[in-house]
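Undergrad: got a structure for you, letters missing:
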């Protein structure tokens, strides 16, 4: 996870917490968290990066809509990150 941007890490968490969200679903969720509009030019290249790193799988719902799903590798990365955070943050 050390080579991901904070934005990419946040996208990974959003995708992990949803059941095959569309790009628009991810956008809506991340905009709510950031309390800011996220344009397509920022969202989709970052989603593609996660796909290219095999952290997220991308499928097609229909001709215009893709869905995203956390991969086993992505899930392991999140688990490793949470274990690392737990060493430093006691909540």
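TA: That came in fine, so what should we check first? What you are looking at is a predicted structure, and each value in this text was computed from that prediction instead of being measured.
Undergrad: use CA for all of it now, contacts and neighbours both
TA: OK.
Undergrad: Tell me how many other residues surround the residue nearest to residue 77 when sequence neighbours are not counted.
TA: By the measure of CA to CA, 6 or more residues apart in numbering, the closest residue to residue 77 outside its immediate chain neighbours is residue 1, 6.4 Å from it. Neighbourhood size, residue 1 [other CA atoms under 10 Å]: 14.
Undergrad: before we move on, what about residue 8?
TA: 19.
Undergrad: Residue 2 now?
TA: For residue 2, using other CA under 10 Å, the count is 8.
Undergrad: What of the one 4 residues further on?
TA: Residue 6 has 11 neighbours, counted by other CA under 10 Å.
Undergrad: this is the other structure I want to compare:
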């Protein structure tokens, strides 16, 4: 995960943490976190890149809605990141 941009890493965390990770829910969560507008032209290409890298899976809920889920590789990367962070931050 060390080669992911901060934005892609945040996307992976959000997809992992949402109960219903579809595009609009992910978009709203990131806008709340960043406290500014997250453009669709930034969001969806980065979700596609994470899918191409095998960290998330993209599927269709209906004709207009894609849903996302973290793959086992993505879960492994998240766990490795958390273990690395815990060396430096003990909350």
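TA: Noted; the coordinates are in hand. As the structure is a prediction and not an experimental result, all values here were calculated from the model.
Undergrad: In contact with the residue nearest to residue 77 of structure 1: list those residues for me.
TA: Contact partners of residue 1 of structure 1, counting by CA atoms under 8 Å, 6 or more residues apart in numbering, are 9, 77, 78, 81.
Undergrad: Which of those residues sits closest to residue 46 of structure 1?
TA: residue 9 (9.8 Å; CA to CA).
Undergrad: Now the closest one: closest residue in space that isn't a chain neighbour?
TA: In space, residue 9 of structure 1 is closest to residue 1, 7.3 Å off (CA to CA, 6+ apart).
Undergrad: Using the three-state scheme, assign residue 2 of structure 2.
TA: coil (DSSP: H, G, I helix; E, B strand; the rest coil).
Undergrad: and residue 72 of structure 1, what is it in contact with?
TA: Residue 72 of structure 1 neighbours (CA under 8 Å, 6+ apart): residue 55.
Undergrad: where does the corresponding residue of structure 1 for residue 76 of structure 2 sit relative to residue 27 of structure 1, distance-wise?
TA: Aligning on TM-score structural alignment places residue 76 of structure 2 opposite residue 76 in structure 1. Distance, residue 76 of structure 1 to residue 27 of structure 1, using CA to CA, to the nearest Å: 23 Å.
Undergrad: Neighbour count for these two, which is higher?
TA: Using other CA under 10 Å, the more surrounded residue of residue 76 of structure 1 and residue 27 is residue 27, with 20 against 13.
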